[in-house]
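In: the sequence and its predicted three-dimensional model are supplied below.
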Amino acid sequence: MNSKALFDLTASRYMQHANPGIATLTRFMGLETVEHRAKGCYVYGPEGEAYLDCLGGPGVFTIGHRHPAVVEAMHNQLELMALGSHILLDPVMAEAAEKVAALCPGDIQYVFFCNSGAEAVEGALKAARMHTGRPDFVCAQGGFHGKTFGALSASGRDVYKTPFEPLLAGFTHVPFGDESALVQAVTDTTAAVLLEPIQCENGIIIPPAGYLQTAREICDRNGALLILDEIQTGLGRTGRMWACDEEEVTPDIITLGKALGGGMMPVGAFAARPAVWDIFEENPYVHTSTFGGNPLACRAVVSALEVIVDEDIATLCARRGEHLLAGMQQVAAEFSHVIAQVRGKGLLVGVEFPDSDIANLVIAGLIQEKILTAFTLNQPKVVRLEPPAVITEAEIDRVVQVFAQAATGAAELLQL
């Protein structure tokens, strides 16, 4: 079956059995092929059509698609067992927890594995309530923590929240980066403050220097926990192992996901300092997961973390990110009438346009040249660039060149 025929069949199945809106949107954007395989920085169609992946999951494929070390590790684990008994101790999960704890900031020591970032946030919220005995949470406007009920309650864009109201009680949202608003919002009923070190889905928003340190101090003064969501920023993406390393801040709980599974398995986790883990003392089954922490997923975690350390992925993200950011800033200077701002850290870059219509035209232009990207979920006028760390400088130069062409096309079409 050729690529076009397979696309038509797949789109028909989406229309009838999966998500008609996505099928329609894909046709509208001219993406009339399907993904078939992937390697490194590229996603390939059935006939070998090569798309440079600058979306990356988003943020999942930090070490690239199908890294050979992770593929081999998972293949070997499949020869043994994929899922655990939940009765006998699991040495693979224990090894994965040890490796995560060794990389986490400060004295974070204990790890709970689940299947997604949203599940990790749910577990962190439960842990904070149980440990503190307090009901409330303070979060940031524009934040994104997932679309399960608790994670959605903590998140900050109404288009994803309003259809499911009433959401969970006890969540207050303050402007991101506003220290005074945080001071006023945190009280003696606050279980935790939940923040992203960089707001990824709100358009790659970087807070003022010292903001995380201040949040840490506010939590300490009020007896509240600090939860940092590093699901997308963590494991090297921003040029450091953790984005919170920039300010040398240790949260009480940190949430992980995306790159944690090495781009091979859906894995999430929340990890915490020893004091918080008292939640499991009386009842070790107070929070569990059928598939979370399974041997196959944890083998992927072990291998992925080894790659991240051995190949110094954080430094690679920093270097490639500098090259990408510099190139995009040059494009922004040339197209100042079209591009409002370029910002980012490491290989986490956002390009903001005056409105989402321009952003969508630029995305379409990139896709026509077989470069994959998308807008940020909470801020559709921002185009995100999150390629794998294995992207080369030559490939980055191509992205910058095609981005400039797409901006030219959008400006001409809209007569800007």
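Out: On my side now, so go ahead.
In: contacts and neighbour counts: CA atoms only from here.
Out: OK.
In: if I pick the residue nearest to the spatial centre of the chain, what's in contact with it?
Out: For the chain, the residue nearest the mean C-alpha position is residue 232 (2.6 Å; Cα atoms, centre = their mean). Neighbour list for residue 232: 59, 60, 200, 256, 257, 258, 259 [criterion: Cα atoms under 8 Å, 6 or more residues apart in numbering].
In: for those, which single residue is the most surrounded?
Out: Tallying neighbours with other Cα atoms under 10 Å puts residue 259 at the head of those, with 32 neighbours.
In: give the contact list for that one.
Out: By Cα under 8 Å, 6+ apart, residue 259 lies in contact with 59, 60, 61, 62, 63, 231, 232, 234, 235.
In: what about the second one, distance to residue 92?
Out: Taking Cα to Cα, to the nearest Å as the measure, residue 60 falls 22 Å from residue 92.
In: and for the closest residue to residue 276 other than its chain neighbours, the neighbour number?
Out: By the measure of Cα to Cα, 6 or more residues apart in numbering, the closest residue to residue 276 outside its immediate chain neighbours is residue 131, 6.0 Å from it. Number of residues near residue 131 (other Cα under 10 Å) recorded here: 18.
In: again with the one 5 residues further on
Out: For residue 136, the count of nearby residues is 21 (other Cα under 10 Å).
In: next one for the comparison:
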Amino acid sequence: MQLFNVYSLYPVEPVRGSGNYVYDAAGTEYLDLYGGHAVISIGHAHPTYVEAIREQVGRLGFYSNSVENSLQTELAERLGRASGYDDYRLFLCNSGAEANENALKLASFHTGRSKVLAFSKAFHGRTSGAVAATDNPAIAAPFNRTPNVEFVPLNDIEAVRAKLATREFAAAVVEGIQGVAGIHCPKDEFLRGLRAAATETGTQLILDEIQSGYGRTGRFFAHQAAGIRPDLITVAKGMGNGFPIGGVLIAPHFEARPGLLGTTFGGNHLACAAAIAVLKVIEQERLIENAAAVGGYLIGELRKMPALQQVRGRGLMIGIEIDGSGAEFRRRLLFDRRVFTGGAGASTVRLLPALSLRKRQADDFLERFEATLRQQPRN
């Protein structure tokens, strides 16, 4: 049997990681400015994280959600304190797409409505409901297409108000920062207007913080820069630092009826141990403050480079618009300069490093990036 092709693969296999570096079998060191697609939040192989998983798997790796699990309670309490949402409740699942599926379902149950408002270029996952709210026809099969999801441009508050005024929408779902689209930020005043329009029409506001949350932007959640509180917040990626886990933060006004939501693997003992360790390290090492400081420095230095078309983002969630092929640029950055980065669209280089990135590593990246930029063919 062969693997089903999913992604175009670089001929590089990291076999070991440490902090902000990964290594192949030959021992070649790569500076990791991608973090496995924003998943590595506290750095590769952090000793606190490794020990937490090792200790837990030696005691109990799994039991079903039909019994009490005090690790879930501890995780919910820690996440509530860290995020400022200690009055919300937590549903634990396995991935970002699953978190969005359940958030959409909760909104529909709560309102009795069936329609969802989403935004142009949005990405919310590849499962049925999540991909229906994703503005990418290439990954939405005919089965996923539904008239129950409508799209309007990001930051167009008048378009939002016109749609929600019909009072047909169970939810409006928006990313804290659009990641797959190329790091596009909703304006703070737009998010405040969206919150007001949703409240006025009984629409539940879902903030997809799967990529932009967990300290990445210099706040625990990206939307907190706008001073709003959504009804539902979805999380995953950096939550487990590589161990699969996701969740929905649920406002107090939602009914918690047994059987409304369910999961076999969600919130299992190993996943909770990993997620608790992540929150401990984020707090102890002040990684949110570090993301704000180092990310701000990195964005500022990149914006000084005249050859770049645009630099977008907040904290350590950065999109760099270059003149020419982004894919070819990233390939040369990887093979000539030993730096992992990500892409989004034809000409965007995406940076999603661990929140532990230090200024000296940022300077190292800037030097390698600028050297590659000097060799970039122009359109």
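Out: That came in fine, so what should we check first? Everything numeric here is computed off the predicted structure, so don't read it as measured data.
In: any idea what the TM-score comes out to?
Out: After superposition, the two chains reach a TM-score of 0.95 (TM-score structural alignment, normalised by the length of structure 2), with 377 aligned residues with a Cα RMSD of 1.7 Å.
In: quick one on the thing from earlier: need the contacts of residue 259 of structure 1 in CSV with distance to residue 19 of structure 1, can you?
Out: Below are the contacts of residue 259 of structure 1 laid out as CSV (distance: Cα to Cα, whole Å):
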residue, distance to residue 19 of structure 1
59, 23
60, 22
61, 24
62, 28
63, 30
231, 26
232, 25
234, 30
235, 32
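In: now do the helices in structure 2.
Out: 35-38, 47-59, 70-83, 96-111, 128-132, 157-164, 188-201, 269-284, 287-302, 326-337, 359-374 (DSSP state H).
In: what residue of structure 1 matches up with residue 265 of structure 2?
Out: If you follow residue 265 of structure 2 across to structure 1 using TM-score structural alignment, you land on residue 291.
In: thought its match was touching residue 112?
Out: No: applying Cα atoms under 8 Å as the test, residue 291 of structure 1 and residue 112 come out as separate, 11.9 Å apart.
In: those two - which one has more neighbours?
Out: Neighbour totals were compared for residue 291 of structure 1 and residue 112, and residue 112 leads with 20 against 15 (other Cα under 10 Å).
In: mind listing what the aligned residue in structure 2 for the more buried one touches?
Out: Mapped onto structure 2 by TM-score structural alignment, residue 112 of structure 1 lines up with residue 91. By Cα under 8 Å, 6+ apart, the contact list for residue 91 of structure 2 reads 247, 248, 249, 250.
In: quick one: which of those residues hold up in structure 1? List them.
Out: Among these, the ones still in contact in structure 1 (both residues aligned by TM-score structural alignment, their matches' Cα atoms under 8 Å) are 247, 248, 249.
In: for residue 357 of structure 2, see how far away the aligned partner of residue 323 of structure 1 in structure 2 is.
Out: When structure 2 is aligned by TM-score structural alignment, residue 323 of structure 1 is paired with residue 297. Distance of residue 297 of structure 2 to residue 357 of structure 2, computed by Cα to Cα: 11 Å.
In: for residue 22 of structure 2, same thing?
Out: From residue 22 of structure 2 to residue 357 of structure 2 the distance is 13 Å (Cα to Cα).
In: and residue 221 of structure 2? What does it align with in structure 1?
Out: Match for residue 221 of structure 2 (TM-score structural alignment): residue 242.
In: what sits against the closest residue to that match other than its chain neighbours?
Out: In this structure, residue 242 of structure 1 finds its nearest non-sequential neighbour in residue 234, 4.6 Å apart by Cα to Cα, 6+ apart. The contact partners of residue 234 of structure 1, by Cα under 8 Å, 6+ apart, come to 240, 241, 242, 243, 256, 259.
In: residue 153 of structure 1 now?
Out: By Cα under 8 Å, 6+ apart, the contact list for residue 153 of structure 1 reads 161, 167, 168, 171.
In: how many residues are close by the counterpart of the last one in structure 2?
Out: Spelled out, it's residue 171 of structure 1. Per TM-score structural alignment, the equivalent position to residue 171 of structure 1 in structure 2 is residue 149. Residues within reach of residue 149 of structure 2, counting by other Cα under 10 Å, total 20.
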